[in-house]
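In: Sequence unavailable; structure follows:
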């Protein structure tokens, strides 16, 4: 199975233009199936049957995987076995009758404006080069709504502070231009003039945001820990991830009358239906205001 997985990963990398994170997810899901089948004495993809696949998904559900994670596994395996079919490795697709469930519509969690302000101010309680960098990173994240992978991979030559925009590389290696506001521009200028040279200590880096240890970009895991630590010290106890700031960016724009198509373009959504989830967030907010304020609600 491993050699076929390797061929599939090469195919995805060369032909599909998927992001590194997406390809890693595909690899994990297929490796999980391979390990499960190995315990059943199956190593040849041609020997995998529909009952084997059904047993694997039962196994995932017993492990308490969320419906969304199970649905992602179905997508990964469907793509893998379709690839094997086109490569004549198998003659029948064992997932041909497997239906991908529609994930339940869950509203994205967002921060209030007050919580965002408290989070953005929190790094300034420190007086270090890292604190200046962290403030600039949080400001850019909220100002642009970019994904965390796009933020940490942002290159120095892809931000234009004079004209106020960043050029980011999103999913599928799609490039987009996103405006960046004055507050973020000021913090990035402060970081570039004072903090970044001290973090680099004479070394060079193509990345905008660097660490002193590697003189390269910060890892996703480190940024996740950083934002959680700042939220906790700012007294924000609700669930928070870098993606929550992305959700907050979109929701706060919509609350102030931004066009949904403009938000779609800034977020890099290929389908407007993905962006429309934020309209439900706004409707729920208005409903709560009505219930709280209207005398006959």
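Out: It's in. Quantities reported herein were computed from a predicted structural model and do not represent experimental measurements.

In: Going by C-alpha atoms from here, please, whenever you check contacts or count neighbours.
Out: Fine.

In: which ones are touching the residue nearest the centre of the chain?
Out: With distances taken as CA atoms, centre = their mean, residue 147 lies nearest the centre of the chain, 5.0 Å away. Applying CA atoms under 8 Å, 6 or more residues apart in numbering, we find residue 147 in contact with 141, 170, 242-243, 246.

In: again with residue 153
Out: Residue 153 neighbours (CA under 8 Å, 6+ apart): 207-208, 217.

In: So what's the residue count around residue 129?
Out: Around residue 129 there are 17 other residues, counting by other CA atoms under 10 Å.

In: thought it was touching residue 198?
Out: Yes - counting by CA atoms under 8 Å, residue 198 is a contact partner of residue 129 at 7.1 Å.

In: Tell me the secondary structure at residue 186.
Out: Secondary structure, DSSP: H, G, I helix; E, B strand; the rest coil: residue 186 is helix.

In: Just want to check the distance between it and residue 137.
Out: Residue 186 is 12 Å from residue 137, where distance means CA to CA, to the nearest Å.

In: Could you do residue 255 as well?
Out: Using CA to CA, one gets 24 Å for the distance from residue 255 to residue 137.

In: Equivalent analysis for residue 179, please.
Out: Between residue 179 and residue 137 the computed distance is 15 Å (CA to CA).

In: okay, the two: which has more neighbours?
Out: residue 137 (24 against 18).

In: Against residue 127, how distant is that one?
Out: According to CA to CA, residue 137 stands 16 Å off from residue 127.

In: cool, residue 54 as well?
Out: Going from residue 54 to residue 127 by CA to CA gives 56 Å.

In: Is the nearest residue to residue 50 once chain neighbours are set aside in a helix, a strand, or coil?
Out: For residue 50, ignoring the flanking residues on the chain, the nearest one in space by CA to CA, 6 or more residues apart in numbering is residue 94 at 4.8 Å. Recorded secondary structure, residue 94: coil (three-state DSSP).

In: Residue 94 against residue 47, yeah?
Out: No - contact criterion CA under 8 Å: residue 94 and residue 47 do not qualify, at 9.3 Å.

In: Name the residues contacting each of these two.
Out: Counting by CA under 8 Å, 6+ apart, nothing touches both residue 94 and residue 47.

In: Settle it for me: which of the two has more neighbours?
Out: A side-by-side neighbour count of residue 94 and residue 47, using other CA under 10 Å, places residue 94 first with 22 against 12.

In: who touches residue 113 in this structure?
Out: Residue 113 is in contact with residue 252, counting by CA under 8 Å, 6+ apart.

In: Doesn't residue 177 belong to a helix?
Out: No - applying three-state DSSP, one finds residue 177 to be strand, outside a helix.

In: Could you double-check that it sits in contact with residue 167?
Out: Yes - judged on CA under 8 Å, residue 177 makes contact with residue 167 at a distance of 4.6 Å.

In: here's the one I want to compare it with:
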């Protein structure tokens, strides 16, 4: 079974062009499934039954795994056995009619405009690190891109003259505008700080770590956590918090939902619509504060 899993992972990388994070997630999920099946005497993919897979899912639930984790594991399992069946490596697909557990959607953490302002003011620009951090935070809030997209941006992806970045994922390419605050922070970083990190080397990456190499997602998570604490923000913020705040603030200020969907890179409009609750709440609050005689 492990050999088939590795062949499937190779297929995901080479033919489906899945991202490294996706393939690692699939591999981790499938190897955990293989461990469980082998412990129960099943080592041949052709002998896996729907009952065995249902038992595995029940095992994950009894372990106390979150519904989202169980759902992801099931998605990996279904993709794997669907591929085996399509490639005629098994006679039937045991995962074909399995359904994921219902996931309760959590309301994303969205900062107020004042909180975002405090966060962005924390890097004072007193040294190259703070200049870089300021540029990264400003660009993240200005564009709403994912942290993976931020740390993988190249110099060639930035058009400073018209204020646009080009963002790419495994499916498509999108252009996203950014305003004067992000432009000023980027210009200062490019002019006075970037070379400090490169130390005479060359890199196509826009942002790097102290060694002049790509910054990890975890590395940037620590940066935003640090400045969040300095700003006195009580919410447990992550890089995705600025992405959520970007979308919610645009919608609350009247931005077109389809335009926000395009900038966010959402394939489904429903993913963008979840921010309308914040926008409506803000509008109601402003109407009350502006009109109530005892506001």
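Out: Thanks, I have the structure now. Because the structure is predicted, anything quoted here is derived from the model rather than measured.

In: coming back round to it: looking at residue 54 and residue 127 of the first structure now, which is surrounded by more residues?
Out: Under the criterion of other CA under 10 Å, the comparison of residue 54 of the first structure against residue 127 puts residue 54 first, with 13 against 9.

In: secondary structure class for the more buried one?
Out: helix.

In: give the contact list for the counterpart of it in the second structure.
Out: Alignment note (TM-score structural alignment): residue 54 of the first structure maps to residue 54 of the second structure. Residue 54 of the second structure is in contact with residue 98, counting by CA under 8 Å, 6+ apart.

In: what kind of secondary structure is the residue mapped onto residue 97 of the first structure from the second structure in?
Out: Under the alignment (TM-score structural alignment), residue 97 of the first structure pairs with residue 97 in the second structure. Following three-state DSSP, we place residue 97 of the second structure in the coil state.

In: Residue 97 of the second structure: neighbour count?
Out: Neighbours of residue 97 of the second structure using other CA under 10 Å come to 9.

In: Same check on residue 226 of the first structure?
Out: Using other CA under 10 Å, residue 226 of the first structure is surrounded by 15 other residues.

In: Tell me roughly how far the helix or strand harbouring it lies from the second structure on average.
Out: Using DSSP states H and E, residue 226 of the first structure falls within helix 220-233. Helix 220-233 of the first structure, aligned to the second structure and superposed, deviates on average by 1.0 Å (mean CA distance after the TM-score superposition for the first structure).

In: who's in contact with residue 147 of the second structure?
Out: 140, 217, 220, 239-240.

In: let's see it at 7 Å
Out: 217, 239 (CA atoms under 7 Å, 6 or more residues apart in numbering).

In: And it? What does it align with in the first structure?
Out: Under TM-score structural alignment, residue 147 of the second structure pairs with residue 148 in the first structure.

In: And that match, how far from residue 71 of the first structure?
Out: Taken as CA to CA, the span from residue 148 of the first structure to residue 71 of the first structure is 23 Å.

In: repeat for residue 296 of the first structure
Out: The value you get for residue 296 of the first structure to residue 71 of the first structure, if CA to CA is used, is 43 Å.

In: So for those two, which residue has more residues nearby?
Out: A count of neighbours by other CA under 10 Å puts residue 71 above the other of residue 296 of the first structure and residue 71, at 17 against 7.

In: From what I see, that one and residue 104 are in contact.
Out: No - Residue 71 of the first structure lies out of contact with residue 104 (CA atoms under 7 Å); the separation is 10.9 Å.

In: residue boundaries of the helices in the stretch 1-150 of the first structure?
Out: All helices of the stretch 1-150 of the first structure, identified by DSSP state H, counting those that start in this stretch, fall at 2-11, 20-39, 50-62, 67-86, 113-121, 129-144, 148-152.

In: rewinding a little: can you tell me which of the contacts of residue 147 of the first structure comes closest to residue 19 of the first structure?
Out: Residue 19 of the first structure has its nearest neighbour among these in residue 170, at 7.9 Å by CA to CA.

In: That closest one: how many residues sit nearby?
Out: 18.

In: which residues sit in contact with it?
Out: Per CA under 7 Å, 6+ apart, neighbours of residue 170 of the first structure: 150, 268.

In: Ok, the one 10 residues further on next?
Out: The contact partners of residue 180 of the first structure, by CA under 7 Å, 6+ apart, come to 143-144, 164-166.

In: run the last query once more with 10 Å
Out: 139-145, 159-161, 163-166 (CA atoms under 10 Å, 6 or more residues apart in numbering).

In: how much space between it and residue 199 of the first structure?
Out: For residue 180 of the first structure, the distance to residue 199 of the first structure - CA to CA - is 24 Å.

In: same thing with residue 167 of the first structure?
Out: Distance from residue 167 of the first structure to residue 199 of the first structure, by CA to CA: 24 Å.

In: neighbour count winner among these two?
Out: residue 199 (20 against 17).

In: which non-adjacent residue is nearest residue 183 of the first structure?
Out: Nearest non-adjacent residue to residue 183 of the first structure (CA to CA, 6+ apart): residue 139, at 7.3 Å.

In: for residue 89 of the first structure, same thing?
Out: residue 46 is the one closest to residue 89 of the first structure (CA to CA, 6+ apart), at 6.9 Å.

In: looking at it, the one you found is touching residue 52, isn't it?
Out: No - counting by CA atoms under 10 Å, residue 46 of the first structure does not reach residue 52; the two are 11.8 Å apart.

In: list the residues that contact both of those two?
Out: With CA under 10 Å, 6+ apart as the test, residue 46 of the first structure and residue 52 both reach residue 94.

In: Show me what residue 280 of the first structure lines up with in the second structure.
Out: In the second structure, residue 280 of the first structure lands on residue 277 (TM-score structural alignment).

In: any idea what the aligned residue in the first structure for residue 202 of the second structure is structurally, helix, strand or coil?
Out: Under the alignment by TM-score structural alignment, residue 202 of the second structure pairs with residue 204 in the first structure. Under three-state DSSP, residue 204 of the first structure falls in the coil class.

In: Aligned to residue 117 of the second structure, what sits in the first structure?
Out: For residue 117 of the second structure, the residue aligned by TM-score structural alignment is residue 117.

In: and its match, how many neighbours?
Out: Residue 117 of the first structure, neighbours per other CA under 10 Å, totals 13.

In: And residue 3 of the first structure, by the same measure?
Out: So residue 3 of the first structure, with other CA under 10 Å, has 8 neighbours.

In: about what we covered before: pull the contacting residues for the match of residue 202 of the second structure.
Out: Counting by CA under 10 Å, 6+ apart, residue 204 of the first structure touches 197, 210, 215-216.
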